[in-house]
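Peer 1: Based on what follows, work out the 3D shape:
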Amino acid sequence: MMELEPRDLPPTGPKKSDGASTQWRTRSSTLHNRAILLLSSSDILIIGLVFTLAAIVCGASGYGWVIFTTALIPTYAVIAMGNHAFHSYALSNPFTAIVKSCRSLVASVGLLILIAFYLKSADFFPRLTISVGSAATLFCLAIGRYFIVPRLSRLIGGNPFNAILIRDGNEAVPPGDFSIVIMAESFFDPDVHDPLTYDRLASSLMLADRVVVACPAERRASWTQALQGAHIQAEIIVDELRPLSPIGLGPDRNAPSVIVAIGPLSLPNRAVKRLFDLVVATLALILLAPLMVVVTVLIKIDSPGPVLFKQARIGRGNRLFNIYKFRSMRTEACDKNADRLTARNDDRVTRIGKFLRKTSIDELPQLIQVLTGRMSLVGPRPHATGARAASKLYWEVDQRYWSRHAAKPGLTGLAQIRGYRGNTEFEDDLLNRLSSDIEYLQSWSFWRDLKILFLTFRVIFHQNAF
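Peer 2: Now for the predicted structure:
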């Protein structure tokens, strides 16, 4: 475990005491992917081999058992992902891993048998082979995970799950397996609300799977507020809970902690949302390419300057990123920080810009950012760092504002289809959007994304689009 001041942390990791630069480990995503690949390959190999041996021992004839085994492998893979059989807790605890894999296999076999029954093809599959194969596979999956999970770090070249401890003040380092300890002093103050500060926090946590904060009791609420949009599982140490031996809180029972935030969507949900983004954004770019070429020409004819406008926005995990739009204002009048929001009949907007903003065509370049993974089709709209509501910066109106960044920013969102768009002259203009964004994060579903995307076409020509 390493203890560092924030100034000692380069972008890629800490430094050794002798000054030599090193990463404390391979990227979390790389090791995590290796772990998932190793375990999934092991599970698939076990299923295939065991059912083959069961067919030989039971003297199965025909190809029924081959078809069943072939269908079982992808079914198991999907159900196992949905059952979090490859989640960080499962990959760090052999008994949890065994339970989740065995449950997934039982559910998979049961589902296939049910399908065969309804298709009236149950007689085609050798019952003895399937019964023996299923029972033997359960046993072998348990044995496989029992031996692989404890040795996972050695097999894949490092611990795939990093835990960061943030010490606020003179709080003692609690028991636990922490990859690194960061001192909050002169690095991040949860009572100071500033995009650059939050961006620095997000950059420090980007390689972690879990962050734990040890802080004075009076600072817990502030840290909770700060971490709820960090796009990572965040926990606050509550030492008073130690005598209670709580269940269902943080994973380290020796240092009881309250989970105050969760990370991204589950792996299956992330995969579905990302695949949807890729397919729709690709098709949209192909279909809209002629329109975007025409818009490019019209912008160049209408006023001198670049075709695209770049502006820093607050993205997922409160990290800053550059958003791109078709330029709709005169180059010398563009407001990089959005200190002055666009008003109706704004003299800075060009002739073609009025049309682009009215029809939301100026947002089309963001489809490319959806492809690159910086944005999503649906999510909270990203805001500029200088945006204000009733002369107050957005986070000064409501500190829940930082929580809305727990997901990728979107081209459209729940707030937009409800008509909450345009200038924020009053605090309620922001609060309505904020409530919608938080509601979206708390009740995400693929079908809701589809509905929001469909309903967006109703509000493209909105009275507040100017």
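
Peer 1: hey, let's count contacts and neighbours off CA atoms from now on
Peer 2: Noted.

Peer 1: Just say helix, strand or coil for the residue nearest the centre of the chain.
Peer 2: Centroid check for the chain by CA atoms, centre = their mean gives residue 264 as the closest residue, at 3.2 Å. Using DSSP: H, G, I helix; E, B strand; the rest coil, the structure places residue 264 in coil.

Peer 1: Equivalent analysis for the one 4 residues further on, please.
Peer 2: When the structure is reduced to helix, strand and coil (three-state DSSP), residue 268 reads as helix.

Peer 1: Following up with a second sequence; could you model it the same way so I can compare the two?
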Amino acid sequence: MKHDASHPFSRGAIQALPAETVPGVVPPLNSFAARTAAQFEKQVMSPSLLSGIWRLVEFALLLATAQLIYVAYVGPSHGSFPQYFLVSLLGAVIGVLGIQLGHGYEIATMRSRLKQVARVTMAWSATIAVVAVILFFLKAQSDYSRVWMGAWYLTGLSTLIAARLVLGMNIRRWARNGVMERRAVIVGGGEGAESLIRGLERQDDNDIRICGIFDDRNDRRSPPIVAGYPKLGNIQELVEFARLARIDMLIVTLPLSAEKRVLSLLKELWVLPLDIRLSAHAAQLRFRPRAYSYVGQIPLIDVFDRPLADWDVIAKRMFDLGIASLALLLLSPVFLATAIAIKLDSKGPVFFKQKRHGFNNRVVEVYKFRSMYHDMSDPTARRVVTKGDPRVTRVGRFIRKSSIDELPQLWNVILGSLSLVGPRPHAINAVSSQNEAFVEIVDGYFGRHKVKPGITGWAQIHGFRGEIDQQDKLKGRIEHDLYYIENWSILLDIAILAMTPISLLKTEHAY
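Peer 2: Below is the predicted model:
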């Protein structure tokens, strides 16, 4: 068998670890799959994120070289810095766009010395030509030094090529060491899986690392080892595996002719925050090119995309940090007044922590102001708070109705376990007023955990807050949560935050 850099066992990745050392592992995950999952807990660099960062790096390099040449040759005393800066800015933008149009930011190109040198040279040469033509038609070519323009071309090109060669060397090293890769799990063993694996191994620009195979079948169609990769368990175990390991993609290799089986699998797997693809490598059916994504020449049919990835995650995190920090500063008097009122009203601590379901169904601890008598507190939320609940203090009734008790969760936002906006985190033992578990009421309930939970959300501003005494209320909440996940944007987060104070005026279900 051919072992390449994407093969986990060729690097000694799977080491012997006792199952009990893997935190959070619970049945039904078997011990071998648990040991394997432990090897993939560490976050890796995303290829698409690296491409985006490198665009910014090259933009900065082109702009900086232009300014350095201006200072060295033209001189700040010339008084023409603004016009030179505008041309530099224009050239840097066109240069990055030109490299983008030439596919210069694809990882396959960035790994190849010859490809990236050729494409960067062509793109930067075309950029200088375009800038010169623009200046000609504006009749402004005499306002700029030709020595400056020529020196910018040569220096910019040399800088880009040197930086690219260093980057390419690092990308190849990161790929070998597993620092930059896309981690994938194959669903379905047998000939389909083997065909896909062999095809991936033949791709020079393959950034997929196969972490294992999962399949419900245990007959000859699905042997325990396929192309050197072990079968780690069944589909139920895959869901738990994907929550413990940092997996990016699920690739289903079952034949498309097995329609019922494929649909059944997708119904179980869509709740995971992963890219889900169908292997079209050995399929006879052919779709339009836009239906496919590719790993080298290997076609995959896109089924589900993770809701937030790469730059979306960064943008949402920066938004959360900025607004949460400002809110903590502005609301500090409210924090102080609430703490004093709680201490004067009843004995016990001001704050308490409660375990709730977080991103990817992981358990997180959220902070709240204490609203119940300390000796009657219910940290596991086994009993729903109802109207006139004797466990709730006088201050507690007010802060629960006004949602002031949720304000300490701003610290959770700062720490990264919650977001400002998202599906509300439910208690791990959440039940309705009829003592029915949420997961039993709504099919696909865990799909709401594909993003971080939030302090407020789309469901809350539409009135779905407080006690759940009817199944329709929970179903409506989940429907709104899934709508938010599928339609997320920073503008939607801003709109929800703006509407939250108004929605808090509706307190009929908050006890």
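
Peer 1: returning to that earlier point: show me what contacts the closest residue to the residue nearest to the centre of the first structure other than its chain neighbours?
Peer 2: Excluding the flanking residues, the one nearest residue 264 of the first structure by CA to CA, 6 or more residues apart in numbering is residue 231, at 5.8 Å. Residue 231 of the first structure makes contacts with 262, 263, 264, 316, 317, 405, 406, 407, as judged by CA atoms under 8 Å, 6 or more residues apart in numbering.

Peer 1: counterpart of residue 231 of the first structure in the second structure?
Peer 2: In the second structure, the residue matched to residue 231 of the first structure (TM-score structural alignment) is residue 273.

Peer 1: Next one: its match from residue 255 of the second structure, what distance?
Peer 2: 24 Å (CA to CA, to the nearest Å).

Peer 1: rewinding a little: that's a strand at the match of residue 231 of the first structure, yeah?
Peer 2: No: read with three-state DSSP, residue 273 of the second structure is coil and lies in no strand.

Peer 1: So what's the residue count around the aligned residue in the second structure for residue 179 of the first structure?
Peer 2: Using TM-score structural alignment, the partner of residue 179 of the first structure in the second structure is residue 209. If you count neighbours by other CA atoms under 10 Å, residue 209 of the second structure ends up with 24.

Peer 1: a strand runs through residue 209 of the second structure, doesn't it?
Peer 2: Yes: according to three-state DSSP, residue 209 of the second structure belongs to a strand.

Peer 1: In three-state terms, label residue 186 of the second structure for me.
Peer 2: Classification of residue 186 of the second structure by three-state DSSP places it in strand.

Peer 1: show me the contacts for residue 112 of the second structure.
Peer 2: residue 168.

Peer 1: Please determine how far it is located from residue 119 of the second structure.
Peer 2: Distance from residue 112 of the second structure to residue 119 of the second structure, by CA to CA: 11 Å.

Peer 1: What residues sit buried inside the longest helix seen in the second structure?
Peer 2: Counting by DSSP state H, the longest helix found in the second structure is helix 146-177. Under the neighbour-count criterion of 16 or more other CA atoms under 10 Å, helix 146-177 of the second structure has 148-149, 151-153, 155-157, 160-161, 164-165, 167-168, 171-172, 174-176 buried.

Peer 1: With stretch 201-217 of the first structure instead?
Peer 2: Buried-residue list, stretch 201-217 of the first structure, by 16+ other CA under 10 Å: 201-215.

Peer 1: Same check on stretch 492-510 of the second structure?
Peer 2: Buried-residue list, stretch 492-510 of the second structure, by 16+ other CA under 10 Å: 493, 496, 497, 499, 500, 503, 504, 510.

Peer 1: so where do the helices sit in the stretch 351-500 of the second structure?
Peer 2: 394-401, 409-415, 438-441, 458-461, 471-486, 490-503 (DSSP state H, counting those that start in this stretch).

Peer 1: Which residue of the first structure sits opposite residue 330 of the second structure in the alignment?
Peer 2: By TM-score structural alignment, residue 330 of the second structure lines up with residue 287.

Peer 1: ditto for residue 487 of the second structure
Peer 2: By TM-score structural alignment, residue 487 of the second structure lines up with residue 443.

Peer 1: Its match: what's it in contact with?
Peer 2: So residue 443 of the first structure contacts nothing (CA under 8 Å, 6+ apart).

Peer 1: What distance do you get for it to residue 414 of the first structure?
Peer 2: For residue 443 of the first structure, the distance to residue 414 of the first structure - CA to CA - is 11 Å.

Peer 1: same check, this time on residue 159 of the first structure
Peer 2: 38 Å.

Peer 1: Of these two, give the one with the bigger neighbour count.
Peer 2: residue 414 (28 against 19).

Peer 1: which bit of the second structure covers stretch 323-330 of the first structure?
Peer 2: So stretch 323-330 of the first structure sits over residues 366-373 in the second structure, by TM-score structural alignment.

Peer 1: so how far is the matching stretch off the chain centroid?
Peer 2: Distance, stretch centre to chain centre, for stretch 366-373 of the second structure: 30 Å (CA atoms, centre = their mean, to the nearest Å).

Peer 1: Tell me which residues are up against that stretch.
Peer 2: Contacts of stretch 366-373 of the second structure (CA under 8 Å, 6+ apart): 339, 342, 346-356, 391-393, 395-397, 399-400, 404-409, 411-412.

Peer 1: Flag every buried residue along stretch 280-290 of the second structure.
Peer 2: 280, 281, 282.

Peer 1: Would you reformat those as CSV and include secondary structure?
Peer 2: Formatted as CSV, these follow (three-state DSSP):
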residue, secondary structure
280, coil
281, coil
282, coil
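
Peer 1: out of those residues, who's nearest residue 422 of the second structure?
Peer 2: The nearest member of these to residue 422 of the second structure, counting by CA to CA, is residue 280 at 34.4 Å.

Peer 1: quick one: contacts for that closest one?
Peer 2: Contacts of residue 280 of the second structure by CA under 8 Å, 6+ apart are 298, 299, 300, 301.

Peer 1: doesn't residue 160 make contact with residue 35 of the first structure?
Peer 2: Yes: with contact defined as CA atoms under 8 Å, residue 35 of the first structure reaches residue 160; the gap is 7.1 Å.
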